[in-house]
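Asks: Below: sequence and its predicted model.
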Amino acid sequence: MPKIRLTIPASTTNLGCGFDCLGIALTLYNVVEVEFTEKPGLFIKVEGEGEELIPTNENNIIFPAIKMVFERAGKKLTGIKIREINSIPLQRGLGSSAATRLGGIIAASYLLNINLSEGDILKMATFLEGHPDNVAASFLGGFVAVARPSDDNGMPLWIKLDVPDPLRLALVIPQIEVSTEKARRILPSKVSLSDAVFNLSRLALLIPSLTKGIWDNFPLVTQDRIHQPYRSSLIPGMYDVFKAALDAGAKGVFLSGAGSSIAAFVLEREARKVGEAMQKEFFKRGIKSTVRILSVDKKGVRIDEKNK
């Protein structure tokens, strides 16, 4: 029976000032295997991160992604077997849901022999995810800037940019779950003009600074007034962790996505020191955490195995 195996990278987004429009793919991965079965029904097995929490029925977020492709093709979904091998932590701001949804869309399109464009895939994944930054980064790889049109039926626009090879990201992943829905509800519906200008001026500098490796700009260009101040209430000591990272040699530091992970731009020589400094700051508050030193994944989603 037709089968496909995909590897999908994690992503870190916002990068401070670039709320909902900037993302970077990371060298941390989920694997999705999907195959048709002669026996009717939905068969899902989850391994690794979230295996005790993720549903193995139609409530699994991969199912609507697969179903969307079948409906687009006018096909009936009968027997399908799914295996998820997860290394991306859940509800930590690292794009676990985006990776799963992308896996479902791409796997279903391949098995049905549907030729979806990059734009089609991003549009469908963004519709399910609600925002385009994680899906664009994980799908395309590298450093991505993306915009969603005001018309929800329109095609997202994106550009993939190169980043210097020495760049690493030191992540501290605390044992604090932050759902994207909760982290969005806490945000105001409007921001002041001064806060908008604050972010826009930093965003204008962040993109060329990152692509050219102008690290001296990073303590400033990763600052934010639109989302991080509000989300800090969900993450005890967030700004103290930021300070610890900068004091230890980080180039810049920011809340990864909706949190709770905190990411720091580093060069390899200071990566471990920065990660441990952030971890120590959480430990002072009785919060356990894990440190990961990751590189930028420049390839995005890849097909590891396929047969028809």
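Replies: Here it is on my side, so go on.
Asks: alpha carbons only for contacts and neighbour counts from here, please
Replies: Will do.
Asks: Can you measure across stretch 137-147, start residue to end residue?
Replies: 12 Å (C-alpha to C-alpha, to the nearest Å).
Asks: and what of stretch 234-254?
Replies: This stretch, stretch 234-254, spans 14 Å end to end (C-alpha to C-alpha).
Asks: Flag every buried residue along it.
Replies: 234-235, 238-239, 241-246, 248-254 (16 or more other C-alpha atoms under 10 Å).
Asks: The structure to be compared is supplied as follows:
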Amino acid sequence: MQIKVPASSANLGPGFDSIGVAISLYLTIDVLEETEHWVVDHDLGDLPRDEKNMIVASALKIKPDLAPRHLRVKSDIPLAHGLGSSSSAIVGGIELADKLGGMHLAPHEKIELASQLEGHPDNVAPTILGSLVVGCKVNGHFTAVKAPVPPFAMIAYIPAYNLKTSDARAVLPKELSFKDAVQASAVANTAVAALFAQDYEKAGELMEADLFHERYRSKLVPELEIIRNVGHSHGAVATYLSGAGPTVMSLVDPQHISDFIDAVRQAGLKDEIRRLEVAPRGAYWL
């Protein structure tokens, strides 16, 4: 048995901790034989290889009496790069508990459990549902709504350096003024409306008008402004900081992908560029 879990790209500018999109990078978990103790084989550096691994730890929080298994884990998702690697691990653990524990969880139940573990739904919800998802916490529970799939390539510029989410959150202000909060929320609300209306010209402008986090984090990821400026004249609908960064994501018209990538290189940025797509399907079993 095998679990496939997509990566995710969160925030899309003003949708801070609320909007995310599943993307075509995958965490793959081969579920092998039962064992005396949990064994997790992987080539992902010094991550735990026992019950402390985030996949197993998440599964055991949902189903503490789950029988130990031998797992083989592979991942295309860069760690500490704003592409939802921890959320994919959490969702993988929930899928493991659901299937092996016979829990028969509905998608909304998986979102609730994953959001409780992660703290917010922006990465876990699209990882579960696929596509583009908007979510929040309300009245003590989490809720999420699936949006239309944007018809663009997702071009990720992935800097060689890591950026811990905790470090990226440390540069954010503890509070915003009422006036700034109203404007930031208005931008986010209108961006969501434009995405649902599939008015991507308006959506793109609004995605680049965030007031919640990018203006503070851009000093940690100087590539954001460079790529955003390149995109304005080379076919990008919008460029935003993926999650907490440092990955910079651009929604690019498929006809302009080569031109856009060439322009990024000409701007002097030499780190990895990946052409990705929106993953229409969330986590699933093979």
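Replies: Yep, it's here. None of the values given here were measured: they were computed from a predicted structure.
Asks: Please state their TM-score.
Replies: TM-score for the superposed pair, counting by TM-score structural alignment, normalised by the length of structure 2: 0.92. Supporting figures: 285 aligned residues with a C-alpha RMSD of 1.9 Å.
Asks: What lines up with L27 of structure 2 in structure 1?
Replies: Under the alignment (TM-score structural alignment), L27 of structure 2 maps onto N30 of structure 1.
Asks: where exactly do the strands run in structure 1?
Replies: Applying DSSP state E to structure 1 gives strands spanning 3-13, 22-36, 41-48, 79-86, 143-147, 157-161, 167-174, 252-255, 262-267, 289-294, 302-307.
Asks: now these in CSV, with distance to I121 of structure 1?
Replies: Formatted as CSV, the strands of structure 1 follow (distance: least, C-alpha to C-alpha, whole Å):
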stretch, distance to I121 of structure 1
strand 3-13, 14
strand 22-36, 16
strand 41-48, 23
strand 79-86, 19
strand 143-147, 14
strand 157-161, 12
strand 167-174, 27
strand 252-255, 27
strand 262-267, 27
strand 289-294, 26
strand 302-307, 14
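Asks: Alignment lookup: A125 of structure 1 to structure 2.
Replies: Using TM-score structural alignment as the criterion, the counterpart of A125 of structure 1 in structure 2 is A114.
Asks: who's in contact with its match?
Replies: Contact partners of A114 of structure 2, counting by C-alpha atoms under 8 Å, 6 or more residues apart in numbering, are 87, 90-91, 94, 121, 124-125.
Asks: now, among those, which is nearest to H81 of structure 2?
Replies: The closest of those to H81 of structure 2 turns out to be S87 (C-alpha to C-alpha; 12.4 Å).
Asks: Report the separation between the closest residue to I66 of structure 1 other than its chain neighbours and P89 of structure 1.
Replies: Counting by C-alpha to C-alpha, 6 or more residues apart in numbering, G104 is the residue found nearest to I66 of structure 1 once chain neighbours are left out, at 5.0 Å. Counting by C-alpha to C-alpha, the gap from G104 of structure 1 to P89 of structure 1 is 18 Å.
Asks: and what of I293 of structure 1?
Replies: Distance from I293 of structure 1 to P89 of structure 1, counting by C-alpha to C-alpha: 15 Å.
Asks: cool, and V144 of structure 1?
Replies: Distance of V144 of structure 1 to P89 of structure 1, given as C-alpha to C-alpha: 22 Å.
Asks: Just want to know which of these two has more residues nearby.
Replies: Neighbours were counted for V144 of structure 1 and for P89 using other C-alpha atoms under 10 Å; V144 has more, 24 against 21.
Asks: you'd agree M154 of structure 2 is up against T247?
Replies: No. Between M154 of structure 2 and T247 there is no contact under C-alpha atoms under 8 Å: 11.6 Å.
Asks: With neighbour numbers in mind, choose between the two.
Replies: Per other C-alpha under 10 Å, whichever of M154 of structure 2 and T247 has more neighbours is T247, with 30 against 24.
Asks: Just give the closest residue to the more buried one, not the sequence neighbours.
Replies: I158 (4.6 Å).
Asks: which residues does the aligned residue in structure 1 for that neighbour contact?
Replies: Aligned counterpart of I158 of structure 2 in structure 1: I173 (TM-score structural alignment). I173 of structure 1 sits next to 92, 260-262, 289-292 when contact means C-alpha under 8 Å, 6+ apart.
Asks: picking up where we left off before, for the aligned residue in structure 2 for the residue nearest to I66 of structure 1, grab the count of nearby residues.
Replies: Per TM-score structural alignment, the equivalent position to G104 of structure 1 in structure 2 is G93. Burial of G93 of structure 2 is recorded as 25 neighbouring residues (other C-alpha under 10 Å).
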